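> any chance you can model this:
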Amino acid sequence: MKIALISVAKDDPSGKGPIGFLPLFDGVIVEHQLLWAVQLGAERIIFLSPSMPGALLQYVDQLKDDGVAAEIVRSAADLMQYATATDEVIFIGDGILPRGEFLDILADNDRELIFVVDNAEQYSDFELIDLNHRWLGVATIQASRLAELADVPDDWDVGSALLRVAVQAGARRESITGTAIANGILAFLQNDDHIAEFEQKRLRNPERVEGNFLSRFLFQPLQNRLIPKLWRMRSSAIYVKVACVGTGLFGVLAAWFGLTGTALILIFLTSVIQDLSQNLTAHRPVSKGRKWLASGALMLATLGLVLIVKNESSLSILWPNIVVLIIVMASLWLAKFRGKDGVLDLIKPDISLIILLFLCFHLLGLFSVGLNVMALFGMAFLIADQIIVSRAEEKRLVSAD
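Okay, the predicted model is just below:
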């Protein structure tokens, strides 16, 4: 079993509490550290905190309520009760955010290792190992080594003691270049200045660049500007969820009363706000609320579209149009699992794009035509994507032979 040991032992120099709970625009530092550990396969999260601050106690209680195996220990002597000798421990220091290539390196690793950088003046904030290397605050060791920390005095830094144990055990050193650090493979966040610089880089180079052209070139640039402001507003995530449900319900009501244009606009806003809500909490380890909100928004959009089709169809073509709508929604569901990182990604149909196109056809007085075009578009995307995937698989098999 993999265990993540996250240090929450150091306080911010300006007196704002533990470094791990300094806020980023999409959560606090420990939330990002926990998500990284979970992505790596950690099944248990242990927070190391001699002082046991209230924010940490509340956060761990929240994690436990959501089914995450999380614990708090005060000292090195308490660690062994949560690990067996065969477990692997991944240590993450205070304010350290490993990213990118770290996942690939550790996913393929079966040895004890420490991550280091060459000893240079610009890396003086990192702990010095010897004349050649400084430690980057990330290490992986066997849990059996934790017994060697049992006698460490409570006023010692456990991270430093763990580093000494790893070095004495001959752990492999994985050197990270200065260029990789400058490009963001690891963030060292110890105060507000570090965080401000880190956030500016993230907003200039957002990690989440996916979806079709509508999402990439309209929604995501707008969200990159809006999300940092929303995170500074108390309970903004709740307000966004209420807005999502509210616009969906009003969209259904507008469709019920035959206001097709208004209904389509409100349903389109529902899909946009739902995407915003998902990105607003994208780095949180608890995702139950996001899943329910996404399902609810899709159900409201579908109900609204059914009512719109009913209002816009004569009795003779009502059921054929309902069947076509079912084809459209089925193609959206299937497309969700296709075209990822593919050549057709930019035109991948989703609910926002479909509703926007429906609105355009409605304004032109061609709703029924638009409905059939959307069905053909969805099926054409699936067929073309399958052809591309099949050809890529054939090339892979030929090259393997």
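> only C-alpha atoms for contact and neighbour calcs from this point on.
OK.
> show me what the lengthiest helix in the chain is packed up against.
In the chain, taking DSSP state H as the definition, the longest helix is helix 367-400. Here helix 367-400 touches helix 318-335, helix 351-363, going by 3 or more C-alpha pairs under 8 Å, 6 or more residues apart in numbering; DSSP states H and E.
> do you know how far residue 302 is from residue 174?
Residue 302 sits 51 Å away from residue 174, going by C-alpha to C-alpha, to the nearest Å.
> neighbour count winner among the two?
Using other C-alpha atoms under 10 Å as the criterion, residue 302 and residue 174 rank with residue 302 on top: 18 against 15.
> ok, the closest residue in space to residue 224 that isn't next to it in sequence - how many residues close by?
Leaving aside its chain neighbours, residue 224 sits nearest to residue 203 (6.3 Å; criterion: C-alpha to C-alpha, 6 or more residues apart in numbering). For residue 203, the count of nearby residues is 13 (other C-alpha under 10 Å).
> I'd like the structure of this one too, to check against the first:
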Amino acid sequence: MLAGLIFAIEDATDRPGTLAATLPFGGMTLLEYQVRLLAGAGVEQVFVAVGRMTPALLAAVGRASERDIQVEIVRSAEEAAEKVGDEAVVLVLADGLVTTDTVIERMASGGAEALLVTSDPESAAAIERLDMKDCWAGIARVSGRQLSVIANMPADYDFQSALLRVSVQSGAEHIALTAGQERAGHLVELSAEALSARSNGVLAALTERRTNWADRWVFTPIARLALPELVRRTIPGWSLRVGAALFAAVALGLALYRMPGAGLAVSLLSVAFLATGAAMAALRGEMKRADTLELAITGLFAAMVAATGWASWDAIADWTPVVLSIAAIGSQVLVERVPARPRRWWASPAAHLLILTPLALADYAEAGLAVIAIYAFGTLSAAVEAMREKP
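The predicted model follows:
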């Protein structure tokens, strides 16, 4: 079994009496964010090691337990050892740790004991020196047996430090924290003000889920600007979904009313709402919802291209626009199903809408359909070739 152990003992440096684990972070508390990361890595049960109970901590644990993962509070190493079991693999997160899915997944991928380390003692991720070279960077992979060893130590031992020392003595592997991971937001922070600033950085990193040129240069910057403000104002995720649905309905109505250019322009607003909503869902650990929202962009693309093809057919009484729309939709759907790593220049639903919109506004909808059909087919060919190169 893969379990998680989060330390929630230290007070915030700028808010005496408030546990750092209960400080706001990314629209939730830091503790809830840490639980989300562990759940995403496949952890089945999370234990929160505490020194004292506070109403904010209890509330955070209650909310975290709603994520289909069991979260329990433990007050000592003895209690943790009893509940975890000797055969379990435990992923340990330090008090005040901020990190990303990539780092957590890397540490959760092995079975043997391991410590995430940094060789820079001045790094914001450095917590405690392990030897002359390395400092602990806030994540450890330990065994349940090691928790049992600490349980037999004197009661005045510091739980986190003792666990670290036992791991070192057992010869745990040192896994280096990379510069890229640190730039992405991995650090230990006990200040409410600093956590707020770092929250925006993590929010920005989540908008990088989609790497196509249209997303990277158009919709990702929009999400990066909007998401921190939405989180700060505690705007619910459903409001973005409602906004996207309303814009999509207006867009389809305009296209079917023989105004495809105006409809496509409005559909871009719906895509922006969906992309931002997907990033917010990813932040909150709702990965299925994030994937669903990204799938909705594909559905909107198909609906708008089909409506544009129909409107063009109705205007010129020629089946060519319909055939081109079917070719574009069919090719792009196949692209989405090819398990090849996307390249930045490849076609995507959002890219097609960006290309088609100005051409339709200029009354060249048929030419726009031809362009995106060729683009989708070219991307499909490249995707198939990529699979042939690396079967």
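> next, the TM-score between them, please.
The TM-score (TM-score structural alignment, normalised by the length of the second structure) is 0.82; 390 aligned residues with a C-alpha RMSD of 3.8 Å.
> all helices of the stretch 201-350 of the second structure, in order?
Applying DSSP state H, counting those that start in this stretch to the stretch 201-350 of the second structure gives helices spanning 213-214, 220-232, 237-256, 260-283, 287-316, 320-337, 349-361.
> which stretch among those helices comes nearest residue 89 of the second structure?
Across the helices of the stretch 201-350 of the second structure, residue 89 of the second structure has its closest neighbour in helix 287-316 (24.0 Å, C-alpha to C-alpha).
> return the residues in contact with the residue minimising distance to the centre of the second structure.
Nearest to the geometric centre of the second structure sits residue 282, at 4.0 Å (C-alpha atoms, centre = their mean). Counting by C-alpha atoms under 8 Å, 6 or more residues apart in numbering, residue 282 of the second structure touches 206, 289-290.
> hmm, back to that, reformat the helices and strands packed on helix 367-400 of the first structure as CSV; add distance to residue 142 of the first structure and mean neighbour count.
Output for these, formatted as CSV (distance: least, C-alpha to C-alpha, whole Å; neighbours: other C-alpha atoms under 10 Å):
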stretch, distance to residue 142 of the first structure, mean neighbour count
helix 318-335, 43, 18
helix 351-363, 47, 19
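> adding distance to residue 141 of the first structure, write the ones you listed out as a markdown table.
Formatted as a markdown table, those follow (distance: least, C-alpha to C-alpha, whole Å):
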| stretch | distance to residue 141 of the first structure |
| --- | --- |
| helix 318-335 | 42 |
| helix 351-363 | 46 |
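> check the mean deviation of stretch 289-305 of the first structure from the second structure.
Compared with the second structure after fitting, stretch 289-305 of the first structure deviates on average by 4.2 Å (mean C-alpha distance after the TM-score superposition for the first structure).
> now that stretch: buried residues?
For stretch 289-305 of the first structure, burial by neighbour count (16 or more other C-alpha atoms under 10 Å) applies to 290, 293-294, 296-298, 300-305.
> about what we covered before: quick check: the residue nearest to the centre of the second structure vs residue 220 of the second structure, distance?
Taken as C-alpha to C-alpha, the span from residue 282 of the second structure to residue 220 of the second structure is 14 Å.
> which one among the contacts of residue 282 of the second structure gets closest to residue 68 of the second structure?
When those are ranked by distance to residue 68 of the second structure (C-alpha to C-alpha), residue 289 comes first, at 14.4 Å.
> go ahead and name everything in contact with stretch 40-54 of the second structure.
Applying C-alpha under 8 Å, 6+ apart, the set of residues contacting stretch 40-54 of the second structure from outside is 1-9, 35, 38, 69-76, 80, 101, 104-105, 108, 285.
> please indicate which of these are buried?
Neighbour counting by 16+ other C-alpha under 10 Å classes 2-9, 35, 38, 69-76, 80, 104, 108, 285 among these as buried.
> in strands only, show me the residues you listed.
Within these, residues falling in strands by DSSP state E are 2-8, 70-74.
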